[in-house]
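Next comes the sequence, and after it the predicted model I'd like to discuss.
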Amino acid sequence: MKEFNLIATAAAGLEAVVGNELKHRGYEVVVENSRVRFKGNVEDILLTNLWLRTADRIKIVVAEFKAKTFEELFQRTKAIAWDQYLPLDANFPVAGKSQKSTLHNVPSCQAIVKKAIVTKMSEVYHRKTRLPETGAVYPIEVALNKDQVLLTLDTTGSSLFKRGYRLEKGGAPLKENMAAALLFLAHWYPDKAFVDPVCGSGTLPIEAALIGKNIAPGLQRSFVCEEWTWIGKPLANKLRQQAKEAIKSDVTLDISGYDIDGRMIEIAKQNAQNAGVADIINFKQMAAKDFKTTKINGVIVANPPYGERLSDQDSVRKLYQQMGQVYGPLTSWSKYILTSDLEFEKYYGQKASKRRKLYNGALRTDLFQYWGKPIKK
């Protein structure tokens, strides 16, 4: 089976998390800004799309070369054996981006790459008329950075955070792959109690339940490469069936999601139902300040409203203060709180064990980590 150079793209700050996921699945990785490189065959392309919880996309590296002129870009692109990837009727849109490069006009770069591929394909397939482009979609990207060109073929389609279960969401939803990354960063394991005190549409508890039951995050969705002639649905269906058989249906989990807004709790329950985990998550309407527990060694992960988005700053900082008062006595619990308010510790009332810079979309946030001291049972 042919081996490809592959890239798993990642949100800024999560590259190492994606790299660790790939390592745990047995791949050798090279972690770079916004991506992780690895090698794999057609089966690996489907498996990583199906199973990676924290990546955005899986891309095939078609070529890498230097280009400072449009002529160089055209000729180097045309030299590629595109017929190994694209059938005659392929629909191949070309996206682009450019950083610190001589060729900085992105639409022109896209047009040149498109023209080069059309020229090559017309020669190979002996076409004098336009290519039909009526078949499956093969999304191509030309990315330039310091005059280095990276041509990739996207195997995913819609980003991997789109699991398919979240039909309704709140005003400031956390992407599903970001939620999974927070769970990994929080070192939550299925034998520990998990609480999200401001769960909104339920993304964090649902992702915890998917991890706990070993449910592949891509099980309910399809990938653009399944329509490709050289990958196809039979192999995808086989791997999907194997993923279904790997689900741990008899596992016992302690996962709770609370929110002050009863309407959001109903949405969270519906989303959990769609994800197939409604029976193992305890959703309840409750304010963060009213949380009490006698359990030990649990993990709290929270994405409370940031001052600039859902509420005014004063009420949000009052929430941080309440959290500090409620969670302070829970010394065996670990708490991980994501916020863009860099003064969070001041209102929470305690300095974090560690802070980690992450990006929730384009918004810079910090994950404030308070490590618990486990009590031996």
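Okay, I see it. Numbers count the residues shown, from 1 in each chain.

use CA for all of it now, contacts and neighbours both
OK.

any idea which helix is longest in the protein?
helix 106-124 (DSSP state H).

Quick one: residues in contact with that helix.
Outside helix 106-124, the residues that touch it by CA atoms under 8 Å, 6 or more residues apart in numbering are 70, 73-75, 77-79, 81-83, 88, 93-98, 103, 127-128, 131, 142.

just the buried members of these?
73-75, 77-78, 82, 88, 94-96, 98, 103, 131, 142 (16 or more other CA atoms under 10 Å).

Let me have the residues you listed in CSV, adding secondary structure and distance to Met121 as columns.
Putting these into CSV (DSSP: H, G, I helix; E, B strand; the rest coil; distance: CA to CA, whole Å) gives the following:
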residue, secondary structure, distance to Met121
Leu73, helix, 16
Phe74, helix, 13
Gln75, helix, 14
Thr77, helix, 11
Lys78, helix, 9
Trp82, helix, 7
Leu88, coil, 7
Val94, strand, 15
Ala95, strand, 18
Gly96, strand, 20
Ser98, strand, 25
Leu103, coil, 24
Leu131, coil, 8
Val142, strand, 18
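
try it against this one:
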Amino acid sequence: MGLESIVKDEVKSLGYSQIQTDNGKVQFEADLSGIARTNLWLRTADRVKLLMGEFDAFSFEDLFEGTKALPWDQWIPRDAFIHVVGKSHKSKLYSVPDCQSIVKKAIVSKLQESYGIRGRLEEDGDKYKVEVAILKDKVTLTIDSSGTGLHKRGYRAHQGDAPLKETLAAALVKLTNWTPEHAFVDPFTGSGTIAIEAALIGQNIAPGFNREFDSENWDLLPRSVWDQAWEEAEDLANYDQPLNILGSDIDHRAIEMAKANAIEAGLGDLIDFKQMQVRDLRPSDEIGYLVGNPPYGERIGDKNVVEQTYRDLGKVMKDYPKWSVYIMTAYPYFEKCYGAKATKKRKLFNGFIKTDYHQYFGKK
């Protein structure tokens, strides 16, 4: 939620059209290669799903018949393990377990007829995850092509108590005007996620380069489709692009985690990590970008510490007027503590926490 426009821009940059945005989702048309390319390249999307069909359903019979009418046999092989998940909101069919069960029965019935199977399906093959989502009696059926959520890049072996999702970290970077020619600092680096995502963006490395996807095992997707997508990702990566990225944190354990994660991502030599208090930050470049997700002061006793941290940051950055500063926090009095009103604010959700992304544009 809140990142639809960024995902739309990413989809557009991959060359796809017929793009529509809705709450929490972006819909577009692509060929088979699009399944592989979008899974590899989308930095701010959670999943890539194949839209099987949409229809209205006011009864379980409507749900069964509408589901069975869809071309499941074109995508799902006879030995597939079919896992159905669901959600329902403001609909007559409100029992999610019942809806899941009926969708599963309808898909199985379709496959039995199509493949001429009299008994039960073996379901000992690759997993196909189907989602039934019902909103105001409208059913949307999809197959998940990603498997594990796309925020799971594969590099974060270590994380702290409140880790920032990789997809949101990438969004925080993409919402700035940063280019790899400029310095980049995250003074609340935690496990290093924002700095690592910035490095991946800076060198144009596909975020999915270090993981696997469910659709790699789909019968309908030839191995050549994935091979071409991986080859394209390798060709487009700019490993020679120099970067000036610093991640700092007051906690030495966080710095060790961040270093380990950067090494896992293959970026160990490209990012500097230092244990440092915010008040000791002294950027060496005249122009740069600071992006951070500081503590929000939600735990008892943290409020005074958090407010002081915000004040320290404001005092430091006052001496760097050409730097652009981007801070995401749920603390309502951030601007007062920081000492300046944001140029622009954007509502973002960090998990289920509603936050403001405070944007301070540097002087030209």
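Good, I have the coordinates. The shown structure was predicted, so the numbers you read here are calculated from the model rather than taken from an experiment.

For the two chains, what TM-score is obtained?
Once superposed, the chains reach a TM-score of 0.97 (TM-score structural alignment, normalised by the length of structure 2), with 363 aligned residues with a CA RMSD of 1.3 Å.

List the residues that contact the counterpart of Val316 of structure 1 in structure 2.
Alignment note (TM-score structural alignment): Val316 of structure 1 maps to Val306 of structure 2. For Val306 of structure 2, the contact set (CA under 8 Å, 6+ apart) comprises 295-297.

quick one on the thing from earlier: what's the average distance of the longest helix of structure 1 to structure 2?
Here the mean offset of helix 106-124 of structure 1 against structure 2 after fitting is 1.1 Å, by mean CA distance after the TM-score superposition for structure 1.

which of the residues in that helix are buried?
For helix 106-124 of structure 1, by 16+ other CA under 10 Å, it's 106, 109-110, 112-114, 116-122.

how many other residues sit next to the corresponding residue of structure 1 for Phe334 of structure 2?
Alignment note: Phe334 of structure 2 maps to Phe344 in structure 1; criterion TM-score structural alignment. Using other CA atoms under 10 Å, the number of residues around Phe344 of structure 1 comes to 21.

Phe344 of structure 1 touches Gln322, doesn't it?
No. Using CA atoms under 8 Å, Phe344 of structure 1 is not in contact with Gln322, being 12.0 Å away.

and the residue sitting furthest away from the middle of structure 2, helix, strand or coil?
What lies farthest from the middle of structure 2 is Arg118; by CA atoms, centre = their mean that is 42.2 Å. The three-state assignment at Arg118 of structure 2 reads coil, by DSSP: H, G, I helix; E, B strand; the rest coil.

Helices of the stretch 251-364 of structure 2, residue ranges please.
Taking DSSP state H, counting those that start in this stretch, the helices of the stretch 251-364 of structure 2 run over residues 252-264, 303-318, 334-338.

Could I get the buried residue list for the second one?
Neighbour-count burial for helix 303-318 of structure 2 flags 306-307, 309-317 (criterion: 16+ other CA under 10 Å).

Relative to structure 2, what is the average displacement of the longest strand along structure 1?
Identified as the longest strand of structure 1 according to DSSP state E is strand 57-66. Here the mean offset of strand 57-66 of structure 1 against structure 2 after fitting is 0.5 Å, by mean CA distance after the TM-score superposition for structure 1.

which residue numbers in structure 2 go with that strand?
Going by TM-score structural alignment, strand 57-66 of structure 1 sits over residues 47-56 in structure 2.

One more: stretch 147-160 of structure 1?
Under the criterion TM-score structural alignment, stretch 147-160 of structure 1 matches residues 137-150.

if you skip the residues just before and after it, what's nearest to Asp240 of structure 2?
Gln203 (7.6 Å; CA to CA, 6 or more residues apart in numbering).
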